[in-house]
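>>> coordinates only, sequence not included:
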């Protein structure tokens, strides 16, 4: 029998203890997944300008808002927002309107 104490793991130490208070009518139904292992991968090709804009957004989130997130997290949140908008507004959603412009 070992006399070593059992210590909590990192996931227990850094887990969220309370969810932020968000009004029901504002809360989206979908959320981008956070920092976790993802079982599925897709490849998306972007232009140099799009990649630079994404990196600028990531840096702005860090410097201006105190949110240290990676580009994947930004993209997953953006996808969740667009899918919620499509589900809620259908024909009038931003995605449908922008895709029709092209």
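Thanks, I have the structure now. Remember, it's a predicted structure, so these values are computed and weren't measured experimentally.
>>> use CA for all of it now, contacts and neighbours both
Fine.
>>> which of the helices or strands spans residue 29?
According to DSSP states H and E, residue 29 maps onto no helix or strand at all.
>>> isn't it up against residue 82?
No: the pair residue 29 / residue 82 is not scored as a contact, 11.4 Å apart, by CA atoms under 8 Å.
>>> ok, and here's another one to check against it:
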């Protein structure tokens, strides 16, 4: 007899990780990103959203090497999540500032 695996639904996968208990409060409007406003990474705070990213073993080793180098050479104890959030913030700020000439567009069009 074949067993059926129960998979989570899309609602389960894309739900907020924290419940905000504010009754009858209007939802805040999403702020529009401005070209002049620099994107600042969230740093060490509790994050309400989660995203899973798969990387190769070489990419993970490169991230770990950068993390350890930041600790040994600069005295910065950062976890992989913070390192990745900082890198994403840098790339997105460059994209906002430079658009078609950004590093992100250049690298993605090389594939």
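Good, I have the coordinates. This is a predicted model, so every value here is computed, not measured.
>>> show me which of residue 29 and residue 82 of structure 1 is the more surrounded one.
A direct count of neighbours by other CA atoms under 10 Å for residue 29 of structure 1 and residue 82 places residue 82 higher, at 17 against 12.
>>> if we ignore the residues flanking it in sequence, what's nearest the spatially most central residue of structure 2?
Computing the C-alpha centroid of structure 2 and ranking residues by CA atoms, centre = their mean puts residue 85 first, at 4.9 Å. Nearest non-adjacent residue to residue 85 of structure 2, counting by CA to CA, 6 or more residues apart in numbering: residue 41, 6.0 Å away.
>>> look up how far residue 84 of structure 2 lies from that neighbour.
10 Å (CA to CA, to the nearest Å).
>>> show me where structure 2 has its strands.
With DSSP state E as the criterion, structure 2 has no strands.
>>> tell me where it has helices.
For structure 2, the helices defined by DSSP state H cover 10-13, 57-74, 80-98, 103-109.
>>> map residue 97 of structure 1 across to structure 2 for me.
Under the alignment (TM-score structural alignment), residue 97 of structure 1 maps onto residue 106 of structure 2.
>>> same question, residue 58 of structure 1
Per TM-score structural alignment, residue 58 of structure 1 is aligned with residue 67.
>>> how about the contacts made by that match?
77-80, 83 (CA atoms under 8 Å, 6 or more residues apart in numbering).
>>> how far does stretch 47-58 of structure 2 sit from the chain's center?
Relative to its parent chain, stretch 47-58 of structure 2 has a centroid offset of 8 Å by CA atoms, centre = their mean, to the nearest Å.
>>> same question for stretch 28-47 of structure 1.
With CA atoms, centre = their mean, you get 7 Å for stretch 28-47 of structure 1.
>>> cool, and stretch 39-52 of structure 1?
When C-alpha coordinates are averaged (CA atoms, centre = their mean), stretch 39-52 of structure 1 and its chain have centres 15 Å apart.
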